[in-house]
Structures are given as structure tokens and as C-alpha cells.
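Q: sequence and predicted structure below; questions after.
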Amino acid sequence: MLQLKRILLVEDNPNDAELTMEALSEHNLANEVDLVRDGAEALDYLKRQGAWAGRDNGNLAVILLDLKLPKVDGLEVLRIIKSDPHLRFIPVVVLTSSREEKDLIESYRLGVNAYVVKPVNFGEFIDAVKELGVFWAIVNEPPPANKGAY
């Protein structure tokens, strides 16, 4: 039987977060989708500290990361993830409304696995999230997780 993995959604916009969570759950693309609303909380989640100190060691299929976040912006979160030996192999997909070339270039320079601009149209947004979920949670074969890593 297929073992579905957890997805971490880092999104401060309540509407985008709700739509993303709905799209993923409607299509049964993850056992769990954990939502954090700013970059500092994302780092606490990944490092199992603060409010997330007791979370289990379940493997993450992917991190869906917005760039324009309060407290710690998405590019800094990405930089920290990709420079940490325990986190760097977690696939990260930037899911953002930013079409700024500098954000795109910096995201890839830091090691993002994919950069997706959020479609404005509701149906296209749902379809894009579904496709992301299918690929990263089901199709993609991640590297084996080290004991204790993410």
C-alpha cells in the first residue's frame, strides 16, 4: 500500500492557505498537511522547537513555501533549509505570487526544487496545487531520510 507523507505549507495568506489545504485534502495527496503562517514558525517546525518541539519525525514529502512572509521571509527560510545538513534534502517548492525575476533567480541560487507562481484564477490555482501534490507526494522518489533528519 502507498505510504503518503506529510506536506508542510508555509503560507501567511489565510485564503491561499485554505485553498491549498482544500485542494490537497480533496485529492488525498498527503496523510497530513501542516500549516505554519510565518518564516519563524516554519523554522521552529523544521527544527522541532517552540510549539513544534513534540512533533514526530515523519518524513516530509515537500515544503510549499511562500516568499513574502512575516518575521522571516521565504528566501531566508530557503537559505537556512538548504544550508542545514539535516534539512537540505527536503524538496522545497516556492509557491508565490511574486513574478519578480530577482526572487526567481535567488530561489534557484539557494537550491529551490521548483518555483511556481500562484495562478490568479481559482480553478487554475486548485489544478496547480493538485499537480504539485501529485508529483511531490506520490510520484517523486525522495532520497532516503537519515535517522533524525526532518
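A: On my side now, so go ahead. Numbering: from 1, shown residues only.
Q: going forward, measure contacts and count neighbours with C-alpha atoms only.
A: Noted.
Q: just the strands in this protein please.
A: Assigned by DSSP state E, the chain shows strands spanning 6-10, 33-36, 60-65, 92-96, 114-117.
Q: now those as a markdown table including mean neighbour count?
A: As requested, the strands of the chain are arranged in a markdown table below (neighbours: other C-alpha atoms under 10 Å):
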| stretch | mean neighbour count |
| --- | --- |
| strand 6-10 | 22 |
| strand 33-36 | 18 |
| strand 60-65 | 25 |
| strand 92-96 | 23 |
| strand 114-117 | 18 |
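Q: between these, which one is nearest to Gly54?
A: Checking the strands of the chain against Gly54 by C-alpha to C-alpha gives strand 33-36 as the closest, at 13.7 Å.
Q: which residues are in contact with that closest one?
A: With contact meaning C-alpha atoms under 8 Å, 6 or more residues apart in numbering, strand 33-36 is reached by 6-12, 17, 21, 24, 42.
Q: turn those residues into TSV, including distance to Leu65.
A: Listed next are these as TSV, based on distance: C-alpha to C-alpha, whole Å:
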residue	distance to Leu65
Arg6	14
Ile7	11
Leu8	8
Leu9	6
Val10	5
Glu11	7
Asp12	10
Ala17	11
Met21	13
Leu24	15
Ala42	9
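Q: how near is the closest residue to Lys68 other than its chain neighbours to Ala53?
A: The spatially closest residue to Lys68, leaving aside those adjacent along the chain, is Gly74, at 6.1 Å (C-alpha to C-alpha, 6 or more residues apart in numbering). From Gly74 across to Ala53, the span is 21 Å (C-alpha to C-alpha, to the nearest Å).
Q: ok, second structure coming up, stack it against the first:
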Amino acid sequence: MSESGTFQAEPAQILLVEDNPGDVRLTEEAFKQGRIENDLYTVSDGTEALEYLNQRGEYADAPRPDLVLLDLNLPRTDGEEVLAELKDDPELRSIPVIVLTSSRAEEDVVRSYELHANAYLTKPVDPDEFIETVRAFEKFWFSVVRLPPEENR
């Protein structure tokens, strides 16, 4: 919110770290149907995610995400490692990270929260339920949750 109490018209910058093209499509579809204006950027492995977040290489001009949606099962650098590195970096740790994964394993849930994930969502198998989960998350995260002002992120 701005000082006048109105929401910024700026679209939310969201980084999706997902290697499954079908899940990328479903997430894009869910965000298109949602009411929150957003710019969704997608990378397909953990190494690329870290390059993006640290604005290295081809991502030198990448915008800082307002939120990261992170799959755990990624090629090259896995999601746990990305989460650990992100939350260990004083410049990046304030970016909310939502783990969005197919794993229902209790140890993955526990480990994600130990690494300071902000939330853990299990991907539904049904495509319509998947879209509904992402839309419910989007509505909650961008309508209800209060994020720190941009200068403090």
C-alpha cells in the first residue's frame, strides 16, 4: 500500500522455479485467470533460479521477485539447496518463498520450514484442483498478506 492507503498498481513480480512444462502451463493459466496483475518469470532448474535471484549472467537485468514459487524436485541444484542459499543471503532472505511441490513426504515439509520456507503447498494431481490451489494461494498472498515495503526488501 502507498502512504495514501491505496494499493500500488505495479504488477507483482513472481519467479516460478519449475521443471515440469505441464505444471508451468497450469500455473500460468491460474495466474491469468486470477485478479492480481502479475509478471510471471519461469526458470526450469535450481541453478538458473540462483542465477536469476543473484542477477548473474543472462539474468543481470532480471527484476527482484516479490515472491518465489519453488518446486523441490529440480535438476542440477535441487529446491532445498535453492531455499537454503536464498534464506542464507541477507540481500535475498526477505523474499517470501512458497514451496509448491508434488511431494507429500513429511520430512520434505519439515525440512522446507527448517530452511525458512514461508509456506508449503502440495500440488494436486487434478489440473482443475491445481489451478484452484494456485488461485487461492494468489488471492491470499496478494490480497491478505502484508509484505514489507519495497525499500526494505
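A: Looks like it arrived, so ask away. Model, not experiment: these values are computed from the prediction.
Q: overlay them and tell me the TM-score.
A: Scored against TM-score structural alignment, normalised by the length of the first structure, the superposed chains reach a TM-score of 0.90; 146 aligned residues with a C-alpha RMSD of 1.6 Å.
Q: pick out whichever of Gly74 and Ala53 of the first structure has more residues nearby.
A: Taking other C-alpha atoms under 10 Å, Gly74 of the first structure and Ala53 do not tie; Gly74 has more neighbours (25 against 12).
Q: contact partners for that one?
A: If a contact means C-alpha under 8 Å, 6+ apart, then Gly74 of the first structure has 39, 65-68 as its contacts.
Q: give me the distance between the aligned partner of Ser107 of the first structure in the second structure and Leu26 of the second structure.
A: Alignment note (TM-score structural alignment): Ser107 of the first structure maps to Ser112 of the second structure. Plainly put, Ser112 of the second structure is 23 Å away from Leu26 of the second structure if you go by C-alpha to C-alpha.
Q: what does Ser102 of the second structure give?
A: 14 Å.
Q: list the residues that contact both of these two?
A: Counting by C-alpha under 8 Å, 6+ apart, Ser102 of the second structure and Leu26 have no contacts in common.
Q: neighbour-wise, which of those two wins?
A: Neighbours were tallied for Ser102 of the second structure and for Leu26 using other C-alpha under 10 Å; the higher tally belongs to Leu26 (17 against 14).
Q: next up, the contacts around the more buried one.
A: Leu26 of the second structure neighbours (C-alpha under 8 Å, 6+ apart): 127, 130-131.
Q: for the second structure, which segments count as helices?
A: Assigned by DSSP state H, the helices in the second structure fall at 21-33, 46-53, 79-88, 106-114, 127-139.
Q: just tell me the aligned range of the last one in the first structure.
A: With the alignment judged by TM-score structural alignment, the segment of the first structure matched to helix 127-139 of the second structure spans residues 122-134.
Q: buried ones in the matching stretch?
A: 125-126, 128-130, 132-134 (16 or more other C-alpha atoms under 10 Å).
Q: give me the contacts around it.
A: Stretch 122-134 of the first structure has contacts (C-alpha under 8 Å, 6+ apart) with 19-20, 23-24, 27, 29-30, 118-119.
Q: would a markdown table of the residues you listed with distance to Pro85 of the first structure be doable?
A: Shown next, in a markdown table, are the contacts of stretch 122-134 of the first structure (distance: C-alpha to C-alpha, whole Å):
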| residue | distance to Pro85 of the first structure |
| --- | --- |
| Leu19 | 32 |
| Thr20 | 28 |
| Ala23 | 31 |
| Leu24 | 28 |
| His27 | 32 |
| Leu29 | 27 |
| Ala30 | 25 |
| Lys118 | 29 |
| Pro119 | 33 |
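Q: buried ones among these?
A: The neighbour-count test (16+ other C-alpha under 10 Å) marks 20, 23-24, 29-30, 118-119 as buried among the contacts of stretch 122-134 of the first structure.
Q: which one of those residues sits closest to Leu87 of the first structure?
A: Ala30 (19.5 Å).
Q: what does that closest one align to in the second structure?
A: Ala30 of the first structure maps onto Glu37 in the second structure, with residues paired by TM-score structural alignment.
Q: check Asp16 of the first structure too.
A: In the second structure, Asp16 of the first structure lands on Asp23 (TM-score structural alignment).
Q: what does Val72 of the first structure give?
A: Taking TM-score structural alignment, Val72 of the first structure has Thr77 as its aligned residue in the second structure.
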